[in-house]
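**Q** Got a predicted structure here, sequence first:
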Amino acid sequence: MRSAAPAVLLACLALGACAHVRKADVAMPAAFEGAEGAPDRAPAGSIDLDRWWLAFHDPQLTGLIDQALARNPDARSAGARLTEARANRIESLTHYLPQGDAGGSTKRTDTHQLAGTVFNFPGFTSSGVSDATGATLNVSWEVDIFGRFLATSKAVNGDIAAARFNYEGARASLAANVADAYFQARGLAIQLDDARETQRIEQELYDTANKRAQVGLAASSDADRVAGDLAQAKAAAAGLEAQLQVERRTLLILAGRIVEPTSNIAVEASVGNLPPVPDALPSELLKRRPDVREASARVAAATGRSQLDILSLLPVVNWTPGLSWSKQSQPGFSVTAQSVINGAAITQPIFSIPKLLAELKAQNARSEQAVIAYEKAVQTAFADSEGALVSLDSDRQRVALLTDGEARAARGYKANKLGYDRGLTDLQTALSAEQSWRATRSQLTAAQVQAARRTIQVYKALGGGWPAERFPTDKQAR
């Protein structure tokens, strides 16, 4: 058996030398297509992506996001996972420190012989007080010869980094969700104002048609036709009021203010001026996006675990020094004993090698999965960013075109409405102009809201959140 041990050790070393984790392929194009010369694009680095929502210059939006980051269960849960990862790191690394517990005992016995012969000679008396006291300190220390501590450190440091980036990603997603819901609410407020304006216009048309029918200038069916459109406008306004209330409640829930009434959220019927988005290089995604950094950290953790599985095939050396002290006294004489024991043990896997090899193979497969997940995260990040940038440019061009079209349609409706009021045009002409204006106005509102939401998507896709070097404290994580 002794002659076989060196061969087993050499085989294990050879296996360890051959095992490795594949390097991830994270190559990306040099630039985003269509980004050069795009409108409303700010220079790279001119906007603070760490708190991108400040670029909107909206105090209410900033307040809602800050409240959500502090109170929302998703952010708090991610913070708790980060705290757990830190505790697990300490637990794993202290395994390589000396382990042991101190113990002590004491016992006193008082003996009185009630019958029989009582010997009073020293050492032979059976009556009196006996004391027994002892103390032990048992220590076990795994002597790290082959680098298990470093491999464990790599694994647990990867875990804690992944938990931190998951925490950052949860907060970044939460901020984006709040901003998205906020602009959806403002879009609904705009649509509600449009619906109320449509209701007012239909009411004016109904009053005019009704008066003209009463004096015999138009058929009574004209008023009946406008009455149907008026009822639809009122129903649309009521539906939008309900949707706006639901969106306000969503904002309160995200901000951790669920018990407050929805009236506490004031929603302005305007999207406002949208900030420009910064030009960025695809390579910056690897430095900024929390999901990419989390995937990279999980590769590092898996690599450390693969190294640990390799080292599990090598001998384990345990040093077990022990210290004990005892004192015992009996009636008539006392005995004191003291001893110090030092020992060591070496364990070399032999019959468990097939099992350990299978575990190593499984861990290598998990490491490959981590590498693939990292590559996928990079690809997804690039696709998200380029898609959001291209779509935002298209949305802003659409807003510009619809703004001009809405102004023209408004002028056309006002001219036809004036002609109908004076009896120069018929009802059908006025209604057609009004419907064309209303359709263009609705498309403009939808395009404005979509552009605002797309701006948020761009900031999120480019890695808006927190930089890699920022490390939240336990108090912040909670």
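**A** That came through fine. Bear in mind that the values here come from a model prediction, so they are computed numbers and not experimental data.
**Q** When you work out contacts or count neighbours from here on, use the C-alpha atoms and nothing else.
**A** Will do.
**Q** any idea which helix or strand comes after the longest helix seen in the chain?
**A** Identified as the longest helix of the chain according to DSSP state H is helix 353-421. Proceeding C-terminally, helix 353-421 gives way to helix 427-461 as the next helix or strand, assigned by DSSP states H and E.
**Q** okay, the angle between that following helix and helix 353-421?
**A** Interaxial angle of helix 427-461 relative to helix 353-421 (axes from the mean of the first three to the mean of the last three C-alpha atoms, to 10 degrees): 150 degrees.
**Q** can you list contacts of the following helix or strand past helix 427-461?
**A** Next helix or strand after helix 427-461 toward the C-terminus (DSSP H and E): helix 474-477. The contact list for helix 474-477 (C-alpha atoms under 8 Å, 6 or more residues apart in numbering) reads 76, 78, 79, 80, 82, 83, 167.
**Q** Relative to residue 258, how far out is residue 467?
**A** 31 Å (C-alpha to C-alpha, to the nearest Å).
**Q** hang on, I meant residue 219
**A** Using C-alpha to C-alpha, residue 219 is found at 54 Å from residue 258.
**Q** re the thing from before, now flag whichever of the contacts of helix 474-477 is closest to residue 317.
**A** Nearest to residue 317 among the contacts of helix 474-477: residue 83, at 32.3 Å, using C-alpha to C-alpha.
**Q** Specify which residue of residue 467 and residue 258 has the higher count of neighbours.
**A** More crowded of residue 467 and residue 258, by other C-alpha atoms under 10 Å: residue 467, with 16 against 13.
**Q** Give me the distance between the nearest residue to the more buried one once chain neighbours are set aside and residue 193.
**A** In space, and not counting its chain neighbours, residue 467 is closest to residue 288: 6.3 Å by C-alpha to C-alpha, 6 or more residues apart in numbering. As judged by C-alpha to C-alpha, residue 288 and residue 193 stand 40 Å apart.
**Q** When these two are compared, which one has more neighbours?
**A** When residue 288 and residue 193 are compared for neighbours, residue 288 comes out ahead with 20 against 17, by other C-alpha under 10 Å.
**Q** ok, and what's touching the host helix or strand of residue 84?
**A** If you go by DSSP H and E, residue 84 is part of helix 73-93. Residues outside helix 73-93 that contact it (C-alpha under 8 Å, 6+ apart): 69-70, 149, 152-153, 156-157, 159-160, 163-164, 166-167, 170-171, 174, 474, 476-478.
**Q** want to compare, so here's the second one:
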Amino acid sequence: MTRSTFKFVLAPVLASLVLAGCSLAPKYERPAAPVPGAFPNAPSSSAMPVSASADLGWREFFRDPQLQSLIQVALENNRDLRIAIDRVEEARALFGIQQSERLPTIGVGGNASIQSMPEDLRAGGASAPSVTRVYQAGVGITSFELDFFGRVRNLSEAAYQQFLASEQARRTVHITLVSQVAESYFRLRAIEQQRALVERTLKARQASYDLIKQRYDVGVAGSLDLYQAKSQLDSVRADLQEIRRAEQLAQNALLLVLGTTPSNLPQAAAFSQDQLLAQIPVGLPSDLLTRRPDIIAAENGLLAANANIGAARAAFFPNISLTGMLGFASGAMGGLFSGSNRFWSFTPQLTTPIFSGGVLGNLDLAEARKNIAVSQYEKSIQTAFREVADALAGEATYAEQLNALRDLETSAAESLKIAQLRYDNGIDSFLQVQAAEITLYNAQRSFLDTGLNSLMNRVELYKALGGGWLENSVVPSATPESGKDAS
């Protein structure tokens, strides 16, 4: 490439870089968080080594090795996560396409023009040749816009923010998936415990029915006692089928979030709060702005809308584009590239809107979309605050509720023993035994249901605070002063 050719190609690029600093986008200011400055029911302190729940890795939060292995399987096979990853690549490609508009398209090409003209239209009259030929070849720039007012730059910025939003959406799917696996796993575990309870109760009710049947056969018990015992037995039999159906549905739900069928699902085992950390750091609502990926994504959308306003404003100003070519031109193909056939063309084009309702409409549309983005951003903060507050309300009450249900189960068991003893001694009817059995059975099932809800609530709090993105915890390094004091 000759020096003149290099200057011809480089000049528009340098001009675009110099002029790209101008932007008509409004100055961005983050909206104030429309929530209180502190969470209700928030613990006063936490002994956790991490500063925020988002820094707490899911392997440290979920202590059950079987659950850890299932989460790993889901992260490798879940289709929703794969779609989210592909969405990121899609947004990356769209950003690359928009970014390319900021640089000129330079290419090498050639063309030929051959035409025959009648005598009365020839430039030289009848003596001119009837067929004219023109051959051209060289380096050219096609319709490159000089971005004086930042239109292309703002469109590129909007595409970049959309790309960042898609990355945050992927993180949101990741966090949600981790919590979904945990919730499905705990639900399956709870149903297994429910099934064991129902099977034990069914065995006890069957023994009670057999005993009353024997007493009925010898005339000691009446038909009312017999049918009451039979109704108790049939009720638990129906519960057992309901539990078996729920267990199958829970397994199907777990397989769906896993995205594959593992060689074997975990065997039945007890579940408790010991499978989770006792406490997690809550922090302040302002932490959510930098920890929750859905809030970050909403702000990315707001920044994109802000940039689109700049692009819409730039449409009110002149648009200048360049088309040019530098190379060789000749009337004969054989001598096209000789030194005397150098050729160049330069075609600047300026377009200035005088009246265009569409341009004004585009600006109104961009401003309306920014207002929508502001509201969406503020709502995402309010939603996050509500989710954390709801989970904290559960943390503040579930422990006492479980303690009350334990006491209820103990009282119901003692009541059943007394009622059975009074019935055996002929003091009370079997109706008292039946009522005591129902009370104990319901207390035991309520305890298991509440225990599951307590676990689910702890998982929801972890997710609501932005936890579940990291596999292992990030422990803040000690400052020089703190390290010195520790030594």
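**A** Arrived safely. All figures in this text were calculated on a predicted structure; none of them were measured in a lab.
**Q** Got a TM-score for the pair?
**A** Once superposed, chain against chain, the TM-score is 0.79 (TM-score structural alignment, normalised by the length of the first structure); 425 aligned residues with a C-alpha RMSD of 3.2 Å.
**Q** rewinding a little: taking the second structure as the reference, give the residue range the helix holding residue 84 of the first structure aligns to.
**A** Mapping helix 73-93 of the first structure onto the second structure (TM-score structural alignment) gives residues 79-99.
**Q** and the matching stretch, how far from the first structure on average?
**A** Its matched residues in the first structure lie on average 0.9 Å from stretch 79-99 of the second structure after superposition (mean C-alpha distance after the TM-score superposition for the first structure).
**Q** List the buried residues for that stretch?
**A** Applying a neighbour-count criterion of 16 or more other C-alpha atoms under 10 Å, the buried positions in stretch 79-99 of the second structure are 79-82, 84-85, 87-88, 91-92, 94-95, 98-99.
**Q** now residue 458 of the second structure: how far from residue 185 of the second structure?
**A** Distance from residue 458 of the second structure to residue 185 of the second structure, counting by C-alpha to C-alpha: 14 Å.
**Q** whereabouts in the first structure does stretch 181-190 of the second structure align?
**A** The aligned range for stretch 181-190 of the second structure is 178-187, by TM-score structural alignment.
**Q** Now do the helices in the stretch 1-150 of the second structure.
**A** Here the stretch 1-150 of the second structure has its helices, by DSSP state H, counting those that start in this stretch, at 3-19, 58-61, 65-77, 79-100.
**Q** want to throw the ones you listed into TSV with distance to residue 409 of the second structure?
**A** Listed next are the helices of the stretch 1-150 of the second structure as TSV, based on distance: least, C-alpha to C-alpha, whole Å:
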stretch	distance to residue 409 of the second structure
helix 3-19	76
helix 58-61	30
helix 65-77	29
helix 79-100	42
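**Q** Spatially, what comes nearest to the most centrally placed residue in the second structure if we skip its sequence neighbours?
**A** Nearest to the mean C-alpha position of the second structure, counting by C-alpha atoms, centre = their mean, stands residue 172 at 2.4 Å. Excluding the flanking residues, the one nearest residue 172 of the second structure by C-alpha to C-alpha, 6+ apart is residue 293, at 5.8 Å.
**Q** how about that neighbour, what's its match in the first structure?
**A** Counting by TM-score structural alignment, residue 293 of the second structure lines up with residue 290 in the first structure.
**Q** Helices along the stretch 101-250 of the first structure, start to end?
**A** 148-214, 220-254.
**Q** out of these, which comes closest to residue 136 of the first structure?
**A** helix 148-214 (28.3 Å).
**Q** which strands and helices sit next to that closest one?
**A** helix 59-71, helix 73-93, helix 220-254, helix 290-311, helix 427-461 (3 or more C-alpha pairs under 8 Å, 6 or more residues apart in numbering; DSSP states H and E).
**Q** mean per-residue distance, it to the second structure?
**A** Comparison of helix 148-214 of the first structure with the second structure after fitting gives an average deviation of 1.7 Å (mean C-alpha distance after the TM-score superposition for the first structure).
**Q** before we move on, what about stretch 237-252 of the first structure?
**A** Mean for stretch 237-252 of the first structure is 0.9 Å (mean C-alpha distance after the TM-score superposition for the first structure).
**Q** How about stretch 435-447 of the first structure?
**A** Using mean C-alpha distance after the TM-score superposition for the first structure, the mean distance for stretch 435-447 of the first structure is 1.2 Å.
**Q** Tell me if residue 328 of the second structure really is in a strand.
**A** Yes - counting by DSSP: H, G, I helix; E, B strand; the rest coil, residue 328 of the second structure falls inside a strand.
**Q** Report the contact partners of it.
**A** Contact analysis of residue 328 of the second structure by C-alpha under 8 Å, 6+ apart lists 136, 137, 138, 336, 337, 338, 341, 342, 343, 344.
**Q** cool, and residue 201 of the second structure?
**A** Neighbours of residue 201 of the second structure in contact, by C-alpha under 8 Å, 6+ apart: 236, 441.
**Q** counterpart of it in the first structure?
**A** Match for residue 201 of the second structure (TM-score structural alignment): residue 198.
**Q** ok, average deviation of the longest helix of the first structure from the second structure?
**A** Comparison of helix 353-421 of the first structure with the second structure after fitting gives an average deviation of 1.8 Å (mean C-alpha distance after the TM-score superposition for the first structure).
**Q** Tell me the helices and strands packed up against that helix.
**A** helix 284-288, helix 290-311, helix 427-461.
**Q** Mind doing that once more with 7 Å?
**A** If contacts are counted by 3 or more C-alpha pairs under 7 Å, 6 or more residues apart in numbering; DSSP states H and E, helix 353-421 of the first structure sits against helix 290-311, helix 427-461.
**Q** Pick the most deeply packed of the ones you listed.
**A** Mean neighbours per residue, mean count of other C-alpha atoms under 10 Å, is largest over those for helix 290-311, with a mean of 25.
**Q** compared with the second structure, how much does that one deviate?
**A** Helix 290-311 of the first structure sits 0.9 Å off on average (mean C-alpha distance after the TM-score superposition for the first structure).
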